[in-house]
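Student: Below is the sequence, then the predicted model.
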Amino acid sequence: MRVTVFGSGGVGGYFGALLARAGHEVTFIARGPHLEAMRARGLQVHSVHGDFHLYPVRATDRPEEAPPADLVLYAVKTYHIPETVGMLPRLLGPEGVVLTTQNGVEAPDQVAAEVGVERTLAGAVWVVSRIEAPGVIRQESAFRRVVLGELDGQLTPRAQAIARAFAEAGAEAEATAEIRKVLWTKFLFIAAIGGVGSVVRLPIGAWRAVPETRALLEQAMREIEAAARAEGVALDPEAVPQTMAFIDNLAPTATASMQRDVEAGRPLELEAMSGAVVRIGRRHGLPTPAHAFLYAVLKPVHLQALRNAGAG
C-alpha cells in the first residue's frame, strides 16, 4: 500500500513508521529540524514494544512531491486543519482515501468537505507517543490502538483492509460500523478531563475528589452527552459513570495532554474540544455552561501561545 503521512509527529510518525517497517511504501510530510533529521539519519523509534530504525526515509515538506496515495494518514493537530485540509485532494491516488486521527468529533466532516464522504475514513487513536528529538519518536504506552470506519456507518472491505494493515504492522486495530459513537465516547473523556485539568493545572489526584471540581467535570461530560444525542449519536447509557470510574482509577500523578500543552506554553486544541461543544450546543439550542466557562478561560492561554510561536 502506498501511504502518505501528513503530520509526522507522535501519532503520524509512529504509526507511519510501523507501516513502513511492515513493507508499505510510506512518504512522510514533515518540516523543520524533524524533516532534516529524517532525511539525514532516517527515523528512529524508541518504543516499549521494541526499538527500530528506518533508513532511508522518504520525507518532504512539499506535499506535491508525494506519490499518489492509497492511504493518507492525516495526523496534523486540529488547529492546523484549516491551513492543510485543502492540500488533501492532490495527495490521493485514483482509489485513495484519507484517514483522520485527530482528537474531537469535527475533523472527519472537515476532511469530507474537501475530498468527499466517499474518500474519507474517520479514525480514533489511542497511543502515548511524541517527538523526543528531531528524527526520533518516543512511544511509551502499552496500548497503540486504531479504530476506524466509514462516515455512513457501512462496514466496508476497504476499511477492514486498512485496519488489517495496521494490525499486521503491530497495532491493535479494528474497523467498526459505529465510528461516530467511538469518536464521541473518546471525546466525552478527553474534552472534559482536558478542559478541567487545564484550568486546575494540578495532577488529577489533587482534584478529582474535590466535590466542586468533580461536579464541574461531570457537568462537562453531561453537556457532551447531550450534544452527541442532539447530533444523532446514541452513547451508551452508562457512558458518563463509566468514564468517571475510569478517571478515578487513573494514577494520581496523571495529567491530560491539553494540560501538558498549557504547562509547556504550546497552542491548545481548544477549538476542537470545549469550542466544539459550545458550537454544537448553540446549533441545537443546548446550554453548555461548563464548556463555555472552560473555553473562555483557556482561549487567552491558547492565543498567547500562538503569539509566542509566531514570534519564535
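Tutor: Cool, the structure landed.
Student: from here on, contacts and neighbour counts on C-alpha atoms
Tutor: OK.
Student: Could you tell me how many residues sit around the nearest residue to residue 287 once chain neighbours are set aside?
Tutor: Take residue 287 and drop its neighbours on the chain: the residue closest to it by CA to CA, 6 or more residues apart in numbering is residue 281, 6.3 Å away. Residues near residue 281, counting by other CA atoms under 10 Å, number 23.
Student: Alongside the first one, take a look at this:
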Amino acid sequence: MRMLMVGAGALGGYFGARLLQAGEDLTFLVRPRRAQQLRQTGLVVRSTFGDAELPNPPLVLSEQIAAPYDVVIVGCKAYDLGPTMDSFAAGVGPDTAILPVLNGMRHLDELGRRFGDERVLGGLCMISAVLDDAGRVQHLNDLHAISFGELAGGRSPRVDAIGQAFGRARFQHTASEDILQAMWEKWVFIASLAGITCLMRGTVGDMVQAGGKEIAAALVDECAAIAAHNGHAPGASALARNKAALASAGSPMTASMLKDMERGLRIEADQIITDLLRRAPGNGKAFPVLRVVQAHLLAYEARRAREARP
C-alpha cells in the first residue's frame, strides 16, 4: 500500500515515522524548506514510546508527484485545507482513499466537493506533539492514536487494509464502524477545551483555581447539545470524561489554539467554534457561553489582522 503523508510536521512526522519504522511504503509531501531541513538532519522523533531517527525519509514536492497513491493522509490546520488540497491533488486517482485527521467537520464537505465523496474517509487523531527549533518531533504525552472509517459506517476492504498497515506500526489505531460519532465526540471535547482555555487565557488548572468549573461544564453541555441536535449526542462516558478533564485541579492541559494565540498565530476559530454554532438550532442564540467564546476569538482575529497591516 502506497501512502502519502501530507506534511512532516509534528503530527505527520510522528505517525509517518512510525509507519516507516514498520516498513510501510510511505512518502512525505513537504514544502522546499522542510525538505531541505530533513535532507540535512533526517527525521527525528523523541517519545516515551521510543525514539525514531530516519536519516533519509522518502520525500516528494508537490510538483514531483508522478502517480496516484493508495492512501493520502491529511493532517494540516483546517484553515490551510484549500492550498493543501492543491498540493496533493496529483496524487489522487480513481481508487485513492483520502484520510483527513483535521478538527471539526467542514473539511469533509470541502474534500468531497474537490475529489468526490466516495474517496473521503472520516478520521481523527489524538496526540500532543510539537516541532522543536531543530525540526525534531517532540511527543509530549502518552496519546498517539488514529481512528478512521467509512463515513457511511460499517467496514470496507480499504478500511481493513489501512488497519492492517497501521497495525504494524507503533501507535494505537481504531478502524471505527461509526467514525462520525467519534469525530463529533472529539469535536465536543476540542471545542470545550479550546473555548475555556482561550477564554480564560490559562491552563485547565488555572481555570479551576479561578472558580471556572461551572462555566466549563456549561460549555461542555452547550457543545454536546449541538452534537445531539445533529444526531450525534456524546455517549455518557465521553461526556463524563470531558467534564472530568475540565474540572481537574492543577491540570496543565491547554488547547493548541491557546498556544497559537499566545504566539500571535492564526487560529482555527471558524472551523472549531463558529462552524459548531452554525450547526446549532436557532442560529446558536441559546448557547451563551459558546457565543462569548466566539466573540473572544473573533476579537483576537480582528486585532491580529489590524496589527498585521502595514
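Tutor: Received it, and whenever you're ready, just let me know what you need. Source: prediction; values computed, not measured.
Student: rewinding a little: whichever strand or helix holds the residue nearest to residue 287 of structure 1 against structure 2, how far on average?
Tutor: Secondary structure assignment for residue 281 of structure 1, by DSSP states H and E: helix 274-284. Here helix 274-284 of structure 1, set against structure 2 after superposition, deviates by a mean of 2.8 Å using mean CA distance after the TM-score superposition for structure 1.
Student: elements contacting that helix?
Tutor: Judged by 3 or more CA pairs under 8 Å, 6 or more residues apart in numbering; DSSP states H and E, the packing partners of helix 274-284 of structure 1 are helix 179-200, helix 211-230, helix 289-311.
Student: Pick the most buried one from those.
Tutor: helix 179-200 (a mean of 23; mean count of other CA atoms under 10 Å).
Student: compared with structure 2, how much does that one deviate?
Tutor: Compared with structure 2 after the fit, helix 179-200 of structure 1 shows a mean deviation of 1.0 Å (mean CA distance after the TM-score superposition for structure 1).
Student: Could you find the counterpart of residue 40 of structure 1 in structure 2?
Tutor: Aligned counterpart of residue 40 of structure 1 in structure 2: residue 40 (TM-score structural alignment).
Student: For structure 2, which residue occupies the most central location?
Tutor: Structure 2 has residue 102 as the residue nearest its centroid, 3.7 Å off, counting by CA atoms, centre = their mean.
Student: List the contacts of that residue.
Tutor: Residues in contact with residue 102 of structure 2, defined by CA atoms under 8 Å, 6 or more residues apart in numbering, are 74-78, 123-124.
Student: mind checking the SS state of it?
Tutor: Counting by DSSP: H, G, I helix; E, B strand; the rest coil, the backbone at residue 102 of structure 2 sits in coil.
Student: From residue 162 of structure 2, how far out is it?
Tutor: With distances taken as CA to CA, to the nearest Å, residue 102 of structure 2 is found 18 Å from residue 162 of structure 2.
Student: which two in the contacts of residue 102 of structure 2 are spaced the farthest apart?
Tutor: Pairwise distances across these (CA to CA) peak at 14.2 Å, for the pair 77 and 123.
Student: These two: which is more packed in?
Tutor: residue 123 (28 against 15).
Student: quick one: the more buried one is in a strand?
Tutor: Yes - under three-state DSSP, residue 123 of structure 2 falls within a strand.
Student: what about the nearest residue to residue 62 of structure 2 once chain neighbours are set aside, is that helix, strand or coil?
Tutor: Nearest residue to residue 62 of structure 2 in three dimensions, chain neighbours excluded: residue 87, at 5.2 Å (CA to CA, 6+ apart). Following three-state DSSP, residue 87 of structure 2 is assigned to helix.
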